[in-house]
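Colleague: dropping a prediction and its sequence here:
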Amino acid sequence: MTAGTRSTSAAAALEVKGRIDRALAEFLDDRLGELSRLDDASAFELLRPYVLSGGKRIRPMLCYWGWRGAGGADRDEAVRAAAALELFHSFALIHDDIMDGSDIRRGRPAMHRRLAALHEESGWNGDPDAFGVSAAMLFGDLLLVWADELLYTSGVDPARLRAARPVYDRMRAEAICGQYLDVAETAKGVPSVARSMRVVRYKAARYTVEHPLVLGGVMAGGGGRLLAAYSAFGRPLGEAFQLRDDLLGVFGDPGVTGKSNLDDLREGKPTVLMAYAVEHATLAQRALINRLHGAADLDESAARDLRKVLDETGAHAAVEDMIEVRGRHALTALRAAPLTEDAGQALTALTDAALWRHS
């Protein structure tokens, strides 16, 4: 891809992202306007900045370009349907932060922390933290409902929506099952690369790339050859995306990523990164991992010790290699895909951004 093509593709991506944001804002304003009739409904206003502030919109953009790659016209209904995936993603983030005990999301307090602060500032009865968790779970559930509503009222042809329903249902089910696998693997406490990769595939990889692409393709009437190409491209790219996320969760700059680089270590996340380190550690290194990984009071000094082990065991380099290999496989599949030229350029640019991102 030439410099001029990259510039054009980047501009197209920004334009689509802006349209997705406008569709989300319009939908949220309508729904929050309806809720304003309820007594003491001001807390729901927290949902607007939570959804709209920050975020890469990777899933809705992939859905949109999946539509365009199948020959779908540049239409507002495609943007609205794609935007529904961001509401589903916001639901998943709210619940994920509760389960992980994360205080920060996109550089701002997580939803359960915002609601706990509202409780405390309002002088209400009971435990602010318990209120924050309970209310945030409900807010996440509301976004899940709204995601369905936005998709099914997007204006996409009803027959095409019916054809896409199994893809949408499978995406949601796999993401939720993958989250359970993540919780279960954390509880088991002894990660393996094979089991950690299973979590990657179910929790994030297919939900982040493959399913959004296929969903857009089906809604535009794409044929079996194109949808198979989307899967061949989306699976390795989705895995690479999550592997990069795991690296950023430990080695990333919180000022850039918008989240702590201690949370995954404190929680004892069973990432491929940590599983590789465990499988290649010396007895002394494994003892250090067992002592520090999953320690709720882990501080920056202890985190540096763990990061050193991740480097010394080759885990850091191995995961970088896994990302590079999967990126090559994704781009090879993309170049062979029977899709429109503008979609190919946009998806190539999104691939580069996903592989080498810093946030």
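Modeller: Right, received. Where do you want to start?
Colleague: could you use CA atoms for every contact and neighbour count after this?
Modeller: OK.
Colleague: now do the buried residues in the longest helix anywhere in the chain.
Modeller: For the chain, the longest helix by residue count, based on DSSP state H, is helix 3-35. The neighbour-count check on helix 3-35 (16 or more other Cα atoms under 10 Å) flags 8-10, 12-13, 16-17, 19-25, 27-28, 32 as buried.
Colleague: next one: stretch 116-136
Modeller: For stretch 116-136, burial by neighbour count (16+ other Cα under 10 Å) applies to Ala116, Ala117, Leu118, His119, Glu120, Pro128, Asp129, Phe131, Gly132, Val133, Ala135, Ala136.
Colleague: try stretch 95-113
Modeller: By 16+ other Cα under 10 Å, the buried positions in stretch 95-113 come out as 95-98, 101-107, 109-113.
Colleague: and the contacts of it?
Modeller: 50, 54-55, 94, 129, 132-137, 140, 179, 254-255, 257-260, 263, 267 (Cα atoms under 8 Å, 6 or more residues apart in numbering).
Colleague: let's bring in a second one:
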Amino acid sequence: MPGLPPTVTSPAELVEDPLSAPDATDAAGTVVERVLGERLRHARTVDPVFARELADRLAALVERGGKRLRTAFTHCGWRAAGGSGDNTAVLRTGAALELLQACALVHDDVMDGSVQRRGAPAMHVQLARRHRAAGMHGSAESFGTSAAILAGDLALAWADDVLTEAALGTPHGRRLHEEWRAMRTEMVAGQYRDLHAQAARSSGVDEALAIATLKSALYTVARPLALGASLAGADDHVLNALRAAGRCAGLAFQLRDDLLGAFGDPALTGKPAGDDLRSRKLTYLLAVALQLAGAADDHRAVATLTPDADPKSENAVRQVRAALERTGAQDLVQARIAELTDMSLEHFEHTGAHPAVRHEFATLVQRATGVVPRRAEEVA
């Protein structure tokens, strides 16, 4: 992948990774399709226009979801806590996570003004085009934004429905719901901190890490692991070890996503490159680069990276990328990703999980972060 250090693998390379994903990932896709079928049939009984123009589009977005990492981590947490046998509740919990992810993506694209998602136009862009094609009155952009917010709300409602059904069907439903409830609030908190940081022109490293943890790390890995473990009746020791492991792996995942957002190839990532740089979104990558530039008295890099800069043009974005490389921030973040992946495996060992489950976790961490953990050989 152009611009990325050789130790970071591209999404296309991850698909071909010799460490095969757990069978649960394939099963999850089937369960997601089944859940979507259930929701769409109900939507059509409610209203055909709503079903055709909104619900169908939402289902298409979820079906383009790809690796189903959150579901895979949920299944891994279940196995780490001793889960075995019927995994229906686990897979349906994973399906709920996929729907929650769709909610986050649709709303995030509206807030960021992103035009592409998973290789297709973003939801608000699709709906604005629908407005124009139908010759409707009023602003197509306003219609697209409003309708996309409803699509995100629908995804959240579907997610809650599926999770509630899973919780009602298990003796561990109360603990499952507690994890889910905490995760939803963390997601909103992270999204708000992200908006707040942009409005306040924040640039602090600690704030960037707090946002990355709340907005992505917890609900991508830490909470899915805990959700799965809850379904197996895990005790506090196992849950705490899984949360620590997931926090590290999830943060590594987000830092890698920051690198891909700045340097990635849109043909592989499915979204435009440089959006975070144009919007001056506070990421750990940008915060570290600004800190390094200040320490080195690199005034040109500071001027380029400051939150007050307005790098809308492609040339300005190229200058930001050059500053990220010149300050050493790109290399530092890559090193931090490798460190976090190893830390996640260390924490996971404290669960006392079977070596096969530890190997499964190492595989998933590699898929999420693009880095082969140095400790992976110890659990192979």
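Modeller: Good, I have the coordinates. Note that the structure is a prediction, hence the values are computed from the model and not measured.
Colleague: now, which of the buried residues of stretch 95-113 of structure 1 sits nearest Thr340 of structure 1?
Modeller: Distance to Thr340 of structure 1 across the buried residues of stretch 95-113 of structure 1 (Cα to Cα) is lowest for Arg106, with 33.6 Å.
Colleague: from Gly238 of structure 1, how far out is that closest one?
Modeller: Distance, Arg106 of structure 1 to Gly238 of structure 1, by Cα to Cα, to the nearest Å: 20 Å.
Colleague: please enumerate the helices of the stretch 251-359 of structure 1.
Modeller: 254-257, 263-267, 272-280, 283-292, 300-312, 315-336, 341-355 (DSSP state H, counting those that start in this stretch).
Colleague: how far out from the middle of the chain is the third one?
Modeller: On the basis of Cα atoms, centre = their mean, to the nearest Å, the separation between the geometric centre of helix 272-280 of structure 1 and that of its chain is 23 Å.
Colleague: picking up where we left off before, ok, which of the helices of the stretch 251-359 of structure 1 comes nearest Arg165 of structure 1?
Modeller: The nearest among the helices of the stretch 251-359 of structure 1, by Cα to Cα, is helix 341-355 at 23.0 Å.
Colleague: between that closest one and helix 3-35, how many degrees?
Modeller: Here helix 341-355 of structure 1 runs at an angle of 80 degrees relative to helix 3-35 (axes from the mean of the first three to the mean of the last three Cα atoms, to 10 degrees).
Colleague: how about the secondary structure of the most centrally placed residue in structure 1?
Modeller: Nearest residue to the geometric centre of structure 1 (Cα atoms, centre = their mean): Thr208, 5.9 Å. Assigned with DSSP: H, G, I helix; E, B strand; the rest coil, Thr208 of structure 1 falls in the helix class.
Colleague: thinking again about what came up before, which elements pack onto the longest helix of structure 1?
Modeller: Helices and strands touching helix 3-35 of structure 1, by 3 or more Cα pairs under 8 Å, 6 or more residues apart in numbering; DSSP states H and E, are helix 47-52, helix 58-69, helix 76-100, helix 341-355.
Colleague: ok, 6 Å please
Modeller: helix 76-100 (3 or more Cα pairs under 6 Å, 6 or more residues apart in numbering; DSSP states H and E).
Colleague: over in structure 2, find the residue span the next helix or strand after the helix it packs on aligns onto.
Modeller: Per DSSP states H and E, helix 76-100 of structure 1 leads on to strand 104-105 as the next helix or strand towards the C-terminus. The aligned range for strand 104-105 of structure 1 in structure 2 is 116-117, by TM-score structural alignment.
Colleague: what's the mean distance for the matching stretch versus structure 1?
Modeller: Superposing on structure 1 and averaging over aligned pairs (mean Cα distance after the TM-score superposition for structure 1), stretch 116-117 of structure 2 comes out at 0.5 Å.
Colleague: now that stretch, how far from the centre of its chain.
Modeller: Chain-centre distance of stretch 116-117 of structure 2: 14 Å, with Cα atoms, centre = their mean.
Colleague: also stretch 262-277 of structure 2?
Modeller: Distance, stretch centre to chain centre, for stretch 262-277 of structure 2: 15 Å (Cα atoms, centre = their mean).
Colleague: again, but for stretch 295-304 of structure 2
Modeller: Relative to its chain's centre, stretch 295-304 of structure 2 lies at 31 Å (Cα atoms, centre = their mean).
Colleague: what lies in contact with it?
Modeller: The contact list for stretch 295-304 of structure 2 (Cα atoms under 6 Å, 6 or more residues apart in numbering) reads Leu290, Ala293, Ala323.
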